[in-house]
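**Student:** Structural data only, the sequence is not supplied:
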């Protein structure tokens, strides 16, 4: 029988297994059924024992990371709570989405919700340049797929024509048209919130724009996020290295922390999708987003603490 012990003298340069000093971690007893001797697991094969030890050290190192939970500045929680109170259940109107995200200091492009053709023309004139026009209609969640987006619209005649086209397409379902100035950037990300029935709010990120429908490449973490959690999340999907190269990673991290703060502070926000989040070498910009609210459901706080259990 072979017993693996971590001596105090060895310690560990990373602190990963130092607290296990002078205690049996596991044992190998070849040819025997795997069993538990007191609080020491016994393995029948050295390879299985080595794998378990590697996982133990990996988790210990993860638990020993600095746990700093920065509080984002410039958050107007009272305004955000008021928006949720006014819209007790369902998808928020686009203008309310903009207000809620801005209340948490997120860099939102914004726009104008136009309910008439004349209003849409006036909005384009005020932006003094090409605009994106997005239909706001019942049961239209994926605007691009549903024919609810027109990009690069310039001139009063083109704006009026696009507005009428939405009226013809959606009829009585149309509630208005969201008019935004055009924006462009080097990379597009998705950042969102999903609510798990047992663990509560999760922050999700990954490839954004049209790529999010073609390639399911995302990472997720429980809210709220520590700085280390945000860094892991930011680089947790397969294409992260290529997507983030040359971009303002500090700005991406700040967006993740603010979205996590929103999810933790407003449990009524059961779904949030920022897509795309345009990322450049000098910052981020939320171009489009949707938010669904519902009465908050109780969650088990002990399950959420498992990620911090030593």
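**Tutor:** Looks like it arrived, so ask away. Every value quoted in this text rests on a predicted model; they were computed, and no experiment measured them.
**Student:** For the rest of this, base every contact and every neighbour count on C-alpha atoms.
**Tutor:** Noted.
**Student:** is it true that residue 124 lies in a helix?
**Tutor:** Yes - the assignment for residue 124 by DSSP: H, G, I helix; E, B strand; the rest coil puts it in a helix.
**Student:** try it against this one:
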């Protein structure tokens, strides 16, 4: 992963592509969506069949940091015919040279969290967790810790959230896997400590599925020298 980051910095990239960002997270044990980076429609069809419908398509490039705003995302793709139509649209949604198109599993879940990392000039890497999805900026229900910290402190972060009750058994859904969440928070801090070229991390959302399992659905890793 160090070589991946160094290569991106040498190329002057402002951020990692979503695919590369997820590879970084996964290498630290953070659960991410099952996904495949493809170069054409035939590869996309094969990937979707292997993952299982429904799937999501996303245009993928390091320069494409806000995909939904440019129409470069298609969700809820149910079958081959729908995928063929969506692939054409997503691949043509931007003039940016693409690394490829991501075929990603569709994760079902009503509970969403955001996890992030920023570098404070005084304290260094700081990890954040909060209520995710479209409500992140509105409700600002977040907790912070300076890295490094352990899983006990990560659990304290979760307990500080006003939305903490949704991590328990919730509307017929299983309790969230808090152990996995805490390990993910600690891991994000480790990334910040071990990779000084990483300026920011934004994982939004992490979806908690009805069984309580967590998965990072979207991820942005911003590199030093740039801000999105």
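**Tutor:** Received the coordinates, thanks. Everything quoted here is computed from the prediction, not taken from an experiment.
**Student:** Mind listing what's buried along stretch 26-43 of the second structure?
**Tutor:** Of all the residues in stretch 26-43 of the second structure, those buried under the rule 16 or more other CA atoms under 10 Å are 26, 28, 30-38, 41.
**Student:** which residues in the first structure does it match up with?
**Tutor:** Residues 102-119 of the first structure are where stretch 26-43 of the second structure aligns, with TM-score structural alignment as the criterion.
**Student:** In the buried residues of stretch 26-43 of the second structure, find the pair that's most separated.
**Tutor:** When CA to CA is used, the two most widely separated members of the buried residues of stretch 26-43 of the second structure are 28 and 41, lying 31.0 Å apart.
**Student:** Run through the strands of the stretch 1-150 of the first structure in chain order.
**Tutor:** For the stretch 1-150 of the first structure, applying DSSP state E, counting those that start in this stretch gives strands covering 2-5, 24-28, 35-37, 40-43, 90-91, 112-114, 131-137, 149-153.
**Student:** Indicate which one of the ones you listed is closest to residue 172 of the first structure.
**Tutor:** strand 131-137 (8.5 Å).
**Student:** The closest one against the second structure, how far on average?
**Tutor:** For strand 131-137 of the first structure, the mean deviation from the second structure after alignment is 1.8 Å (mean CA distance after the TM-score superposition for the first structure).
**Student:** In that strand, which of the residues would be classed as buried?
**Tutor:** The neighbour-count criterion (16+ other CA under 10 Å) identifies 131-137 as the buried residues of strand 131-137 of the first structure.
**Student:** Please apply the same query to stretch 136-152 of the first structure.
**Tutor:** Across stretch 136-152 of the first structure, burial judged by 16+ other CA under 10 Å covers 136-137, 140, 148-150, 152.
**Student:** which outside residues touch it?
**Tutor:** Residues from elsewhere that reach stretch 136-152 of the first structure, judged by CA atoms under 8 Å, 6 or more residues apart in numbering: 94, 130-135, 162, 166, 170, 173-178, 182.
**Student:** cool, and stretch 102-110 of the second structure?
**Tutor:** Taking contacts as CA under 8 Å, 6+ apart, the residues outside stretch 102-110 of the second structure that touch it are 19, 33-38, 44, 47-48, 51-60, 75-76, 207-210, 215, 217.
**Student:** Run through the helices of the stretch 101-250 of the first structure in chain order.
**Tutor:** Secondary structure of the stretch 101-250 of the first structure (DSSP state H, counting those that start in this stretch): helices at 117-127, 156-170, 211-214, 227-234, 240-244, 249-265.
**Student:** Out of those helices, flag the one nearest residue 291 of the first structure.
**Tutor:** Between residue 291 of the first structure and these, the tightest spacing by CA to CA is seen for helix 249-265, at 11.1 Å.
**Student:** which other residues reach that closest one?
**Tutor:** In contact with helix 249-265 of the first structure (CA under 8 Å, 6+ apart) are residues 70-72, 104-106, 191-193, 201-203, 223-227, 230-231, 234, 269, 279, 283-284.
**Student:** And for stretch 43-50 of the second structure?
**Tutor:** When contacts are defined by CA under 8 Å, 6+ apart, stretch 43-50 of the second structure is touched by residues 35-36, 38, 55, 80, 83-84, 87, 101, 103-104.
**Student:** 10 Å instead, please
**Tutor:** Residues outside stretch 43-50 of the second structure that contact it (CA atoms under 10 Å, 6 or more residues apart in numbering) are 35-38, 41-42, 51-57, 77-81, 83-84, 87, 101-105.
**Student:** Give me the mean distance between it and the first structure.
**Tutor:** Its aligned residues in the first structure lie a mean 2.1 Å from stretch 43-50 of the second structure after superposition (mean CA distance after the TM-score superposition for the first structure).
**Student:** what's the distance between that stretch and the middle of its chain?
**Tutor:** The offset between the C-alpha centroid of stretch 43-50 of the second structure and the centroid of the whole chain comes to 21 Å, using CA atoms, centre = their mean, to the nearest Å.
**Student:** ok, and for that stretch, which residues are buried?
**Tutor:** Counting neighbours by 16+ other CA under 10 Å, stretch 43-50 of the second structure gives 44-45, 47-48 as buried.
**Student:** which of those residues lies closest to residue 139 of the second structure?
**Tutor:** residue 48 (35.5 Å).
**Student:** Check the spacing between that closest one and residue 148 of the second structure real quick.
**Tutor:** 39 Å (CA to CA, to the nearest Å).
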